[in-house]
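1. Model the following, please.
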Amino acid sequence: MTGAASLLKDWSLAWRFAIREMRGGLSGFRIFILCILLGTAAIAGVNSVAASMSEALEGRGREILAGDIRFELKQREANTAERAYLDSLGEVAVASNMRSMVRSEDKTRQTLSELKAVDGLYPLYGKFVADPDRPLAELLAAREGVYGALAQPMLLDRLGSKVGDRVLIGDMTVEIRGRIVSEPDQLSDGFALAPRLLIAREALVKSGLMQTGSLVDNNYRIKLAEGSKPNGQIRREAQAKFPEAGWAIRGSGNAAPALSNNIERFSEFLTLVGLAALAAGGVGVANAVTAYLDSKRGVIACFKSLGAPGRLIVMVYMIQILLIAVLAIIGGLAVGAAITPVAGYFLQDYMPVPEGLTLYPRALGLAALFGLLITLAFSVLPLGRSRLIRATELFRSQSETGWRRVPVRYYIAAGLVFLAVGALAVLSADQRFLAFVFVASTAGAFLVLRLVAYGVAALARRVRKVQSATLRLAIGNIHRPGALTASVILSLGLGLTLLSALALIEGNLRGSLAGAMAEKAPNFFFVDIQSRDIDGFKSVLDKAAPGGEVRSVPMLRGRILAFNGEDVQKRNVPQEARWVLQGDRGITYSETVPENSRVEEGAWWDKDYSGEPLVSFASEEGHQLGLKIGDTVTVNVLGRNITAKIANFRAVEWRSMSINFVMVFSPNTFKGAPHAWLATLTDHAATPAVEQGVMRSVTNAYPGITSIRVKDALDIASDLVGQLATAVRAASSIALVVSVLVLSGAIAAGNRARIHDAVVLKTLGARRSMLMRAYFYEYALLGLSASVFALAAASVASWYVVTEIMELPFRFLPGAALWTLAVALIVTAGTGFLGTWRVLGQKAAPVLREL
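-> Here you go, the predicted structure:
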């Protein structure tokens, strides 16, 4: 018989034995099934929800964009030739967005708003919903010389106004005629710093807010004529016909790119968190397989006695393990798929989600593959331990002799499967470096946790005899053969490390937003200050906040088009620097080096410099983009392409939250160009009442100037951080749940030995209360060991993230340490108590008969 035929026969025979033996049920595999099910469900659920949102964004692209294609211009409107071209494409709806102050009619209250002005064609797709539900044109139309407006409820709350009241935008009075319920294109408009106020575009033009240099986004949404060219061809044609237009063109297939990118990044991160939970569950898989094979000693002994080769035994139990894993994976996929409509129910008010249950094969397939690989990775070594065991050794009731002699090929096989898990995690992620770091960190954590477990056992072995018999018994349990030390520390350490690191990162980030950043940051940013008003504006601030420091700089908006003549869209830009090229950037000019920055490379230009345009680029961002001194940057400003040579790189202190720019140009670059000014007010002694007085004075004197209170922006950022942290902690808690399951499984697997120990000790006079205290001390010591490692590892990881990635100061948070310690003790002691209660209730006679 050939080798292939023999192998096929063995597999056939192994299959029959495996199926027959499984008829007795899945006893001993409950923890195995739950660990794989939860980890698979987490990965399947996260990826399915992300896929559903991405599909909805793409499927409802026209509605989200409120058009087939959108042309966006900053600080200017389309000229005659540009508008004629846009009209030739189809029906054009124009909307303008800007931030503006809104005041009560008596001028006593004011607040920042996201002002949106639309024409009569808005929206071309989708439905705008208002309360009352009347035609939009009717609600916004002028009545007796007063235009209508629609406001979000938050704006009315801030002003203390209601429907029917009148408010001021600029010097124009408008009447609040309803509340905004939903906007079809809200997602495509991007992040909102303030609540929305909707008016007619005709009203905005007459308000006087659209002045030279005002930060206005003019959006031309087009409903393409039937038979029009594809969006990509239109984009290329428009850029070729109007190379200096500087417009941003977005099609319905990419209606909300920022949101799509955030969904993808967030889902990738949560997938890695789910993988960590699945890896933690792998310890439970290994424990369950080991315990199951241990319970099958008699069966394996019979196989051995009848001449069955080791290969056949491995095949039989591998088939069983894989079949059980498939059942667990199917259950996990079902739970993961069910998460999609549940998440959709809670997210439907914030973003488009599909209705009903939809299956996403790629998401489910990825989760299934991870589940299968993790099962194999953690099962190979326990299976290998059964191959070379003699029948006489298997008949011994408590001996584990021989179970550690694993053939080298099984270590190689396990290593290859682990590598496959890591490769799949990295290759399936867009942020591959982040995925690689996460996988490497998880692998390193497992290795270190194993060393910690060995260290704890070795330390317990070397502890001097203590007077308390209970404590002495607990310490002995930590280092005896078959101890739970490795299982407890491995399972609990990873979950606690993940949750502790997230808590420390969130705490430091929110602390910086509320503390160090808030202390350094100015009280206000003021934008859209006209050149003719700058002196008067400063006089108003001198009176309203006499102790404050005012800084002002000229400001324009520009979009980077090319480096050294090469289109930036064709460059391979690293993820961390892409924000510089996305949309328009604020730019300025200066004769001297700006505050909060210093020249690191190159030289600053002379005050009376009049040569070719020069630019100073932020050092970190410039190097990330691959730029060097002497390279050229082409920027579109107010419809003109300007090319400047990089003269120097600056180190910018972004954390100061003061006036900072990526690009600072030489003054001659924009000589004669119309622009507005940007200013800050810093007065750390100012009370909330003084700040309200500043806003009231500036807005009443210059209604066109927008006042942004920095504390309000920091509060919004802190709330967002809190919401994201809650979502991440909820997903990460799966790792802790899996850790508890693994711990429960380890305790259950070790109960056989503990029953014998407990019976012998009780026979010798030990009381149940003494044994319970001993078990409590044991689990408490193990929980304390796991929490100490978790705190140390989490502190190092969070320190790196906070200081090196976020570039913020790091502070150890005692509250997080106490929380970690409390969770560790509660989980280990509580689970240990529940798991060993049955052990202490065993009657002595039946057990003693087997000894």
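
2. From here on, just use CA atoms for contacts and neighbour counts.
-> OK.

3. mind checking the SS state of the residue most central in space within the chain?
-> In the chain, the centroid-proximal residue (CA atoms, centre = their mean) is residue 266; its distance is 3.7 Å. Of the three states, residue 266 takes helix under DSSP: H, G, I helix; E, B strand; the rest coil.

4. again with residue 73
-> strand.

5. cool, residue 660 as well?
-> Going by three-state DSSP: residue 660 is coil.

6. isn't it right up against residue 652?
-> Yes - Residue 660 is within contact range of residue 652, at 7.2 Å (criterion: CA atoms under 8 Å).

7. what sits in contact with each of these two?
-> By the contact definition CA atoms under 8 Å, 6 or more residues apart in numbering, residue 660 and residue 652 are jointly contacted by residue 596.

8. To check against the first, give me the structure of this:
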Amino acid sequence: MHGTLSSPARKPLQSAFPPLILRLALRELRAGLKGFGIFLACIALGVAAIAGVSSLSRSLTEGISKEGRRILGGDMAFSLLQREANEAEQIYLASKGMVASVATMRAMVIAGDKGSALVELKAVDPSYPTAGTLETDPAMTPADLFAVRDGAYGAAVDTALLARLDLKVGDRIKVGGATIDLRASLVSEPDKIANGIGFGPRLLVSQEALRATGLVQPGSLVRWTYRVTVPPAQSTEAGLAAIEADASRALPEAGWDVRNRLNADPRFARNIERFTQFLTLVGLTALLVGGVGVANAVRGFIDRKRASIATLKSLGAPGGQVVALYLVQVLLIAAVGILIGLVVGGALPFVVTGLFGHLLPIPIEPTLAGTELGIALLYGILTALVFALMPLGRAHDIPVSGLFRDQIEPERRWPRRRYLLALSLALAALVGLAVIAAYDRRIALMFVGAAAASFVLLRLVAVGIMALARRLPRPHRTAPRLALANIHRPGALTPSLVLSLGLGITLLVTLALIDSNLTRQLRQMLPEHAPSFFFLDIPNAQADAFEGFIRQQAPEAAMERVPMMRGRLVTLRGVPVSEIKANEEVSWVLDGDRGITYAKTPPEGSQLMAGSWWPEDYRGKPLVSFDAKIADGLGLKLGDEVTVNVLGRNITATIANLRQVEWRSLGINFVMVFSPNTFAGAPHTHLATVTFPNGSDAATDARLLRSAALTYPMVTSVRVKDALEAVNDVVSQLVTAIRGASGIALLASLLVLAGALAAGHRARLYDAVVLKTLGATRGRLVLAYALEYGFLGAATAIFGLLAGSLAAYLITTRVMNLSFVPDLSGALLASLLAVLVSVCLGLLGTWRILSQKPALYLRDL
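-> Have a look, this model is predicted:
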């Protein structure tokens, strides 16, 4: 009889596949998505995070590219440090198009009795702005704004300076030897982000006013930027590249930094890419954590469909078709979640622009980023496949009787090879996508390794907890005995709960420790060991007098002074730096100008690691001392030659020694220290630090700043606490963004935890009915479940603390290059809250189960 029924049933199913499979899948889905709410939420949340971050990043880079001419102030920008372009260079630039110039430097302003402050001084020529619009309050034309009236030069000022010195529009201040009339407050600069992050408020003046200050001296740290607007025929990508190449050939020793409107701020663009990768990895973490929720949901789905599976198999449906049927359903449901995530993520740039576009200091061009959305789509599909194939594959070989018997004792077996192969391919594709799509593949590989290790370790933790519970002596009291049995029994929730809760706690601890170490580094350690002040642009002729002045004003303070210039690396071992592929940790050395110095003896705080220092009276070929770690990252060794461009001259020096430098002290340190004869006769300034042994108060700092600004107006004073606050503001904004993105991953962890508990609803319901029939009270069962969840939560929290601490240590020391202190106060609080949440969620679901009447379910058991 069985053979008669099975044969005709099998044939139609096989012959009609896949249309029949799809039809059956759609028919079953008519009943709704009950039990798949967490599945949908997990997929949608992860895909939305990845799609939103990548779409917003694309919109920012598109905005920078589209607004490149406005940001740059022209089609091309040629920057020089410490000097203006000479006549030959200016003639060459003028031959390429219309030229406008801007000078930027740090300076001190004096506001009479109201004190002094550091500002970012920006001096423009009469054609400013050549692109975009300068907005001031009150609105003024540049001619009126910068005109000389009653011996005072006009300026526009950042409102932060007005607030800091209790000034208002119309007041006058002194900058060097010039009187500045604050005629308007700055509302918007078209080229603001091209100047990077400053340590002080902006003061916008004319170049005539800058020259009147007397601050521009030989060796002063003034950056001159020449903006060239080329004819339309040459403004193409190829045309701009040709001009840049021709400039290098025509003036090889100019030493200028060249940018064009298509890459207006490469450092900013690279930072966007790096930060995007980090947030994308956080989003991928949310998706992987959500994948556990997918696995739980699919497992629960198969559990609810046992009767249907048994019916299909009894009618002759092969196991492969059963798996295909439910895989199609799972993928259709996943498609709904992915679509929701793509819509939310794709809309994010438009929402941000609509709500905050007028507040953002950077241009944003909202766009539907097809490539980025496609990558998020692939992430969603592959994640659904990876976490769904294992629970689906198990249903292939379980016989009909086994499907029914599985209600009591689940059968433990691996799926067939075909499903394991499909799982392996999907997993390999997911890993490959994460690595290929990453900005830094090394970081992506580290993430993949950490994720894999977390899953494996958490599985081992679950197995260990179950083994320990199995071997512990049985308690005499009913509730603890039942709790212990629930931990290791067949079909226990232990693996799912440990995995979902463990991932969440590990992430919480990692973020808490990274946050605490960043805060400690910025607010505690640095101010304790760092100097109190930096003094820049000390004229060489007045260096000794200035040092005497400081020692008189602050006799208790320690002062260190060194000569300083700025140089740009041109070649390493004869290879142009543009052709050198340095790793991310040291590539900053090749990007732009670096501070350099010369010294007869090794600098304080440095330790020679290789080679020897030159004699104090050395007169031979130029030598240079290099930071050992950076030299290693650049592939440099003793005896190699490096060429730097200083004040328009290329100077080649041989590496004589390598030294270890402690950068985090914020003392005077340089990547390169040259032998004194290298720059004989070259104009330069000095850099000095002043450190109060026991710290200083605000009144002492203000008095010293004011005295130095009045006596030596050309010297720029930087209060380290103010600089750290500026850096801290930026870091705080980044940390806030990281916390926001990480909150998505934590939300996914909570969803997965709730899903794991929901997946065990059927088994808990069976237990509750049987135990209540045998006389167990609701209070006793609640106590048993509370002990179970509490024990699992505590054991998992211990793992999360250890794993999170290790992850935070590696990220802090290897990626951020900061010291690490295991301050577990915040991490312990986060772990405790996670355990309490898991217990509360578990008891909440259990209370609903215990409310059921046994009679309704006894007939089905």
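
9. Please give the element, helix or strand, for residue 743 of the second structure.
-> Assessed by DSSP states H and E, residue 743 of the second structure sits inside helix 720-759.

10. Which stretch of the first structure is the next helix or strand after that helix matched to in the alignment?
-> Counting by DSSP H and E, the next helix or strand C-terminal to helix 720-759 of the second structure is helix 761-773. Across the first structure, the stretch matching helix 761-773 of the second structure (TM-score structural alignment) is residues 751-763.

11. Quick one: distance of the matching stretch to the chain centre.
-> Its chain's C-alpha centre and that of stretch 751-763 of the first structure lie 48 Å apart, by CA atoms, centre = their mean, to the nearest Å.

12. Quick one: the strands in the stretch 101-250 of the first structure, in order.
-> Taking DSSP state E, counting those that start in this stretch to define them, one finds strands in the stretch 101-250 of the first structure at 110-118, 129-131, 147-151, 166-169, 172-182, 196-200, 217-224, 248-251.

13. Report the buried residues of the shortest one.
-> I take that to be strand 129-131 of the first structure. 129, 130 (16 or more other CA atoms under 10 Å).

14. start and end residues in the second structure for that strand, please.
-> The aligned range for strand 129-131 of the first structure is 135-137, by TM-score structural alignment.

15. cool, and the longest one?
-> For strand 172-182 of the first structure, the aligned range in the second structure is residues 178-188, judged by TM-score structural alignment.

16. Quick check: that stretch compared with the first structure, mean distance?
-> Following superposition, stretch 178-188 of the second structure is found to deviate from the first structure by 0.9 Å on average (mean CA distance after the TM-score superposition for the first structure).

17. Can you list the buried residues in that stretch?
-> Under 16+ other CA under 10 Å, the buried positions of stretch 178-188 of the second structure are 178, 179, 180, 181, 182, 183, 184, 185, 186.

18. Any chance of CSV for the residues you listed, columns distance to residue 7 of the second structure?
-> Supplementary listing: these in CSV, determined by distance: CA to CA, whole Å:
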residue, distance to residue 7 of the second structure
178, 101
179, 101
180, 98
181, 97
182, 94
183, 94
184, 90
185, 87
186, 84
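
19. Specify the strand with the largest residue count in the second structure.
-> For the second structure, the strand with the greatest residue count under DSSP state E is strand 558-572.

20. Tell me which other helices or strands that strand touches.
-> strand 594-598, strand 641-646, strand 685-691 (3 or more CA pairs under 8 Å, 6 or more residues apart in numbering; DSSP states H and E).

21. just to revisit the earlier point, average offset of the match of helix 761-773 of the second structure relative to the second structure?
-> Using mean CA distance after the TM-score superposition for the first structure, the mean distance for stretch 751-763 of the first structure is 1.7 Å.

22. Give me the contact list for that stretch.
-> 398, 768, 771, 836, 839, 840, 842, 843, 844, 847, 848.

23. What span of the first structure is stretch 824-837 of the second structure aligned with?
-> The aligned range for stretch 824-837 of the second structure is 814-827, by TM-score structural alignment.

24. With the second structure overlaid, report how far that stretch is off on average.
-> Its aligned residues in the second structure lie a mean 2.3 Å from stretch 814-827 of the first structure after superposition (mean CA distance after the TM-score superposition for the first structure).

25. what does that stretch contact?
-> Taking CA under 8 Å, 6+ apart as the rule, stretch 814-827 of the first structure contacts 492, 496, 500, 503-504, 740, 779-780, 783-784, 786-788, 790-791.

26. What residues sit buried inside that stretch?
-> Buried residues in stretch 814-827 of the first structure (16+ other CA under 10 Å): 816, 817, 820, 821, 823, 824, 825, 827.

27. With stretch 357-374 of the second structure instead?
-> Residues 357, 362, 363, 364, 365, 366, 367, 368, 369, 372, 373 are the ones in stretch 357-374 of the second structure that count as buried (16+ other CA under 10 Å).

28. with the second structure superposed, average distance for stretch 278-291 of the first structure?
-> Mean for stretch 278-291 of the first structure is 1.0 Å (mean CA distance after the TM-score superposition for the first structure).

29. so where is that stretch in the second structure?
-> Using TM-score structural alignment, stretch 278-291 of the first structure lines up with residues 287-300 of the second structure.

30. Next: stretch 508-520 of the first structure.
-> Using TM-score structural alignment, stretch 508-520 of the first structure pairs with 517-529 in the second structure.

31. And stretch 28-48 of the first structure, by the same measure?
-> Taking TM-score structural alignment, stretch 28-48 of the first structure hits residues 35-55 over in the second structure.

32. Just checking the distance from the matching stretch to the centre of its chain.
-> So, by CA atoms, centre = their mean, the centroid of stretch 35-55 of the second structure is 20 Å from its chain's centroid.
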